[in-house]
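Trainee: Turn this into a structure:
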Amino acid sequence: MSITIGSLAELQQYEGQDLGITPWHTITQEQINQFAAATLDFQWIHTDPERAAAESPFGGTIAHGYLTLSLLPYFWNQLVQVENLKMQVNYEISEFRFNQAVLVNTPVRLHAKLLAVKDLRGIAKANIGVTMEIEGQKKPAYTGVITFLYHFL
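Mentor: Okay, the predicted model is just below:
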């Protein structure tokens, strides 16, 4: 179940709160290959299952770190629906660390917490702590802080 936010004041009410955990999403080889094509990053550890099985320390292909990062909007929209917007802007990524590789066909999910909300003359600057969890692993794929600017109507 997602949270619906329609104003700066409503967003501020969630400051400091855990916003939840998304359902699992499995990253497939097809998704990895499509990301490689879109970014022109065809490193064999991502796109060559046979070579990766034989030569990589992971025993198979892994998702691009930036692929896992690019899933943030998909996951965020499962947790929070922000309405009454003129515009939303991706503003900043900070304190970001890729902690562990995500193996192909492994489910991941996002855990998010609204760390801070600042009113910039009517524009909401929201700092969100994010952790991508990997099913069956103690160590997350990544941790960091993303910042969105919300221009409410």
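Trainee: Please make it C-alpha for all contacts and neighbour counts, starting now.
Mentor: OK.
Trainee: which parts of the top helix by length along the chain are buried?
Mentor: Ordering each helix of the chain by length in residues (DSSP state H) puts helix 29-39 first. Across helix 29-39, burial judged by 16 or more other C-alpha atoms under 10 Å covers 29, 32-33, 35-36.
Trainee: And that helix, what does it pack against?
Mentor: Contacts defined by 3 or more C-alpha pairs under 8 Å, 6 or more residues apart in numbering; DSSP states H and E place helix 29-39 against helix 44-47.
Trainee: All the helices of the protein, residue numbers only.
Mentor: According to DSSP H, the chain carries its helices in the segments 8-12, 29-39, 44-47, 49-55, 65-70, 72-79.
Trainee: Highest mean neighbour count out of the ones you listed?
Mentor: Mean neighbour count (mean count of other C-alpha atoms under 10 Å) peaks for helix 44-47 among the helices of the chain, with a mean of 20.
Trainee: quick one, which of the helices of the chain is nearest to M87?
Mentor: Proximity to M87 (C-alpha to C-alpha) singles out helix 8-12 among the helices of the chain, at 13.1 Å.
Trainee: Surely M87 touches H151?
Mentor: Yes: assessed by C-alpha atoms under 8 Å, M87 is found in contact with H151 at 5.2 Å.
Trainee: Which of the two has more residues huddled nearby?
Mentor: Using other C-alpha atoms under 10 Å as the criterion, M87 and H151 rank with H151 on top: 18 against 12.
Trainee: Now show me the structure for the sequence below, then we'll compare the two:
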Amino acid sequence: MSLAPLDNLVKTSVLKIEPPDQGEFDGLVRLGTNRLKDAHNEANSPESRFDLAYNAAHSLALAAMRWHGYRPDRQRFVVFQALQHTLGLAPEQWRILDKAHSTRNQAEYEGYAEVDEQLLAEILKVTDIIRKKVAALDPIQQ
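Mentor: Below you'll find the model as predicted:
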């Protein structure tokens, strides 16, 4: 399903067009759903919960993008920015994930690992919404 704003990102090589695959989609949804479940488990450390929540959001957002027939070319965070087009998420929702991406990069590349509990709660809330929207997508027509 072609989306004009994402087609523009194809022209600039941010995204590429690739036919969706039901097996890949199902795997991304399963991975994202399992990670999200574990991220909600308060017995896990805040750092682990953040990592799980961020990666759950990424897997589910990528699943939505792949359902539409697109794949990021190089930039990992574009799956979050595309959520307004792939799932109809409001800008204030996907921007939470954009902030999470910056926080994740600080942790991964600079060793900064202090978890903001409010940000974690917001990531979990938005990712729960994404999971429900992805689950409502029709099966991919092969």
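Trainee: Could you tell me the TM-score of the two chains?
Mentor: The TM-score (TM-score structural alignment, normalised by the length of structure 2) is 0.28; 69 aligned residues with a C-alpha RMSD of 5.3 Å.
Trainee: Turn the helices of structure 1 into TSV, columns for distance to T106 of structure 1.
Mentor: What follows is the helices of structure 1, written out as TSV (distance: least, C-alpha to C-alpha, whole Å):
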stretch	distance to T106 of structure 1
helix 8-12	33
helix 29-39	10
helix 44-47	14
helix 49-55	14
helix 65-70	12
helix 72-79	16
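Trainee: Redo the buried residues of helix 29-39 of structure 1 as JSON lines? Include distance to I21 of structure 1.
Mentor: Below are the buried residues of helix 29-39 of structure 1 laid out as JSON lines (distance: C-alpha to C-alpha, whole Å):
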{"residue": "Q29", "distance to I21 of structure 1": "24"}
{"residue": "I32", "distance to I21 of structure 1": "23"}
{"residue": "N33", "distance to I21 of structure 1": "27"}
{"residue": "F35", "distance to I21 of structure 1": "24"}
{"residue": "A36", "distance to I21 of structure 1": "27"}
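Trainee: L114 of structure 1: which of the residues you listed is nearest?
Mentor: Relative to L114 of structure 1, the closest of the buried residues of helix 29-39 of structure 1 is F35; by C-alpha to C-alpha it sits at 28.4 Å.
Trainee: Against A38 of structure 1, how distant is the closest residue to that closest one other than its chain neighbours?
Mentor: Spatial nearest neighbour of F35 of structure 1, chain neighbours left out: L67 (6.6 Å); criterion: C-alpha to C-alpha, 6 or more residues apart in numbering. Distance, L67 of structure 1 to A38 of structure 1, by C-alpha to C-alpha, to the nearest Å: 10 Å.
Trainee: Please apply the same query to Q12 of structure 1.
Mentor: For Q12 of structure 1, the distance to A38 of structure 1 (C-alpha to C-alpha) stands at 36 Å.
Trainee: what do you get for E50 of structure 1?
Mentor: As judged by C-alpha to C-alpha, E50 of structure 1 and A38 of structure 1 stand 22 Å apart.
Trainee: what does V117 of structure 1 give?
Mentor: 33 Å.
Trainee: Ok, Y150 of structure 1 next?
Mentor: Separation of Y150 of structure 1 from A38 of structure 1 (C-alpha to C-alpha): 27 Å.
Trainee: which residues in structure 2 form strands?
Mentor: Here structure 2 has its strands, by DSSP state E, at 15-17, 70-72.
Trainee: count of neighbours near D119 of structure 1?
Mentor: By other C-alpha under 10 Å, 14 other residues sit near D119 of structure 1.
Trainee: State the number of residues packed around V117 of structure 1.
Mentor: Neighbourhood size, V117 of structure 1 [other C-alpha under 10 Å]: 23.
Trainee: okay but it is in contact with L11, surely?
Mentor: Yes: here V117 of structure 1 lies in contact with L11, judged by C-alpha under 8 Å, at a distance of 7.4 Å.
Trainee: So what touches stretch 97-104 of structure 2?
Mentor: 51, 54, 57, 77, 80-81, 119, 123 (C-alpha atoms under 8 Å, 6 or more residues apart in numbering).
Trainee: Good, wrapping up.
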